[in-house]
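Enquirer: here is my input; please provide its structure:
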Amino acid sequence: MSSSLSGKLSIEIEAKSSARSMYEANAKRLYDVPKLCPTYIPKVDLVEGKWEDVGAVVNFHLAHVVRGNLDFRKGKWNIFHLFGCLGSEVILEIDSLIKGKTLISKEIYEHKDDEKLSVTFKVIGGLLMEAFKSFKFIIQATRKDTGCLVRWTLEYEKLKEDVPDPKEMLQFAVDLTKEMDANLIGHQDLYTFKKKKKKKKKSLIL
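Expert: Just a heads-up that it's a prediction; the model follows:
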């Protein structure tokens, strides 16, 4: 891997939800993601496997690029700069976003760690693959006395040197996490996750 093409970006977000709730929402209840962050991911399709299983393939429909606060036309998400070197077909696909279509990111559920509360998704299809040879999202929730700290890490390798680092995606991670956190807090009755307790074996009394 060329050091000039590879990169790693990360950001930490304070959340009021518990670390377990945030982890479970991102790792084991992907079908609930559109309910928890409808502004940014209005739809998730299961393409292959089972929702909770490592190896599952899902399509995330990303809508942030056409929202007011992250409109690429205003320069907040300079998607033309990011993919402009790829040719007219890509520009036409991006242009279709103006009509309200979402950007699809096809990802494989690569890894999860129930102890460290970490989950990794590897992008295997969609527009990002037009600019990057590899791209991963790593989301980890760390417990705090009150709430948790959510760390997003982007690991990537660019196809060309003139492709800019995807720094704008960190703001997407911040906004998505804040919306998810607010909905987790607002619906604690529905999204309260607890560790499963091991059943104690009863002694046989003769």
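Enquirer: use CA for all of it now, contacts and neighbours both
Expert: Fine.
Enquirer: which ones are touching the spatially most central residue of the chain?
Expert: Computing the C-alpha centroid of the chain and ranking residues by C-alpha atoms, centre = their mean puts residue 137 first, at 6.1 Å. The neighbourhood of residue 137, defined by C-alpha atoms under 8 Å, 6 or more residues apart in numbering, consists of 120-122, 152-155.
Enquirer: for it, give its distance to residue 93.
Expert: 23 Å (C-alpha to C-alpha, to the nearest Å).
Enquirer: what comes into contact with the biggest helix by length in the chain?
Expert: Secondary structure assigned by DSSP state H gives helix 168-186 as the longest helix of the chain. Helix 168-186 is contacted by residues 9-11, 13, 15-17, 21-22, 33, 36-37, 39-40, 64, 76-77, 150, 152, 191 when judged by C-alpha under 8 Å, 6+ apart.
Enquirer: run this one through as well so I can compare:
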Amino acid sequence: MGLKGKLIGSIEVKCGGHSIHDIIHTNPHHIPNIAPNVLNHFEIHEGETIKVGSIVSWKFNQGGNEILFKDVVESVDLEKKSITWKVIGGNMLELYNSFIVITSSEHQWTTVTLQYEKKTEDTPEPLTLLGVLLNGLKDIESHLLKK
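Expert: Modelled structure (predicted):
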């Protein structure tokens, strides 16, 4: 059994993938208000916005448990509407040696990719987390469609 894995989930969004990317890239501090059942907290620790080198933290709800990510933004591709976040702290690193989250959007689709290395073969695949992140994207879409 391999310890490295990749999970990819995509959802079709009526508001356009570019709109989802714009919220994540330029207004991530609004996401806890947009998706309070998914995201409890967002904070920028270093940097002013989501730029390469910015350090941010997120607190998610997963089945009644709080998941904390502290990330450094590794890359932002405005043309491809993609952001790569490397987890550098938080309780996700209790189960995984490395964890990267990639958000990308194109046309009517938004995609979340999780790349990870489990500490042991018994560590579960982060399927529930992928579902939580996709639900957050659906909440962002609903918010944008109300406007």
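Enquirer: next, give me the two most distant ones among the contacts of residue 137 of the first structure.
Expert: Largest separation among these by C-alpha to C-alpha: 122 and 152, giving 13.4 Å.
Enquirer: which stretches in the first structure count as strands?
Expert: With DSSP state E as the criterion, the first structure has strands at 6-15, 43-48, 57-62, 103-113, 118-126, 132-143, 148-158.
Enquirer: what's the mean distance for the fourth one versus the second structure?
Expert: So the one you mean is strand 103-113 of the first structure. With mean C-alpha distance after the TM-score superposition for the first structure, strand 103-113 of the first structure departs from the second structure by a mean of 1.4 Å once superposed.
Enquirer: which ones are touching residue 163 of the first structure?
Expert: Residue 163 of the first structure neighbours (C-alpha under 8 Å, 6+ apart): 82-83, 131.
Enquirer: just give me the match in the second structure for it.
Expert: Correspondence of residue 163 of the first structure to the second structure, assessed by TM-score structural alignment: residue 123.
Enquirer: what about that match, distance to residue 96 of the second structure?
Expert: 8 Å.
Enquirer: buried subset of the contacts of helix 168-186 of the first structure as a PyMOL selection?
Expert: Those of the contacts of helix 168-186 of the first structure that count as buried under 16 or more other C-alpha atoms under 10 Å are selected in PyMOL with:
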select buried, resi 10+15+16+17+21+22+33+36+37+39+40+64+77+150+152+191
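Enquirer: residue 110 of the second structure: what's it in contact with?
Expert: The neighbourhood of residue 110 of the second structure, defined by C-alpha under 8 Å, 6+ apart, consists of 10-13, 17, 20, 103-104, 137.
Enquirer: can you find the partner of it in the first structure?
Expert: By TM-score structural alignment, residue 110 of the second structure lines up with residue 150.
Enquirer: what residues are up against the closest residue to that match other than its chain neighbours?
Expert: Counting by C-alpha to C-alpha, 6 or more residues apart in numbering, residue 141 is the residue found nearest to residue 150 of the first structure once chain neighbours are left out, at 4.5 Å. Residue 141 of the first structure is in contact with 19-20, 22-23, 116-118, 148-151, counting by C-alpha under 8 Å, 6+ apart.
Enquirer: what about 10 Å?
Expert: Taking C-alpha atoms under 10 Å, 6 or more residues apart in numbering, we find residue 141 of the first structure in contact with 12-15, 17-24, 26, 116-119, 147-152.
Enquirer: likewise residue 104 of the second structure?
Expert: So residue 104 of the second structure contacts 10, 17-18, 20-21, 24, 76-78, 80-84, 110-113 (C-alpha under 10 Å, 6+ apart).
Enquirer: 6 Å instead?
Expert: 81-82, 110-111 (C-alpha atoms under 6 Å, 6 or more residues apart in numbering).
Enquirer: would CSV of the residues you listed with distance to residue 119 of the second structure be doable?
Expert: Compiled in CSV, those are given as follows (distance: C-alpha to C-alpha, whole Å):
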residue, distance to residue 119 of the second structure
81, 31
82, 27
110, 29
111, 25
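Enquirer: from these, which is closest to residue 72 of the second structure?
Expert: residue 82 (14.4 Å).
Enquirer: roughly how far apart are the residue lying farthest from the centre of the second structure and residue 118 of the second structure?
Expert: Going by C-alpha atoms, centre = their mean, the residue of the second structure most distant from its centre is residue 1, 26.1 Å out. Distance of residue 1 of the second structure to residue 118 of the second structure, computed by C-alpha to C-alpha: 11 Å.
Enquirer: what do you get for residue 106 of the second structure?
Expert: Taken as C-alpha to C-alpha, the span from residue 106 of the second structure to residue 118 of the second structure is 30 Å.
Enquirer: kindly report the same for residue 86 of the second structure.
Expert: Counting by C-alpha to C-alpha - residue 86 of the second structure and residue 118 of the second structure are separated by 15 Å.
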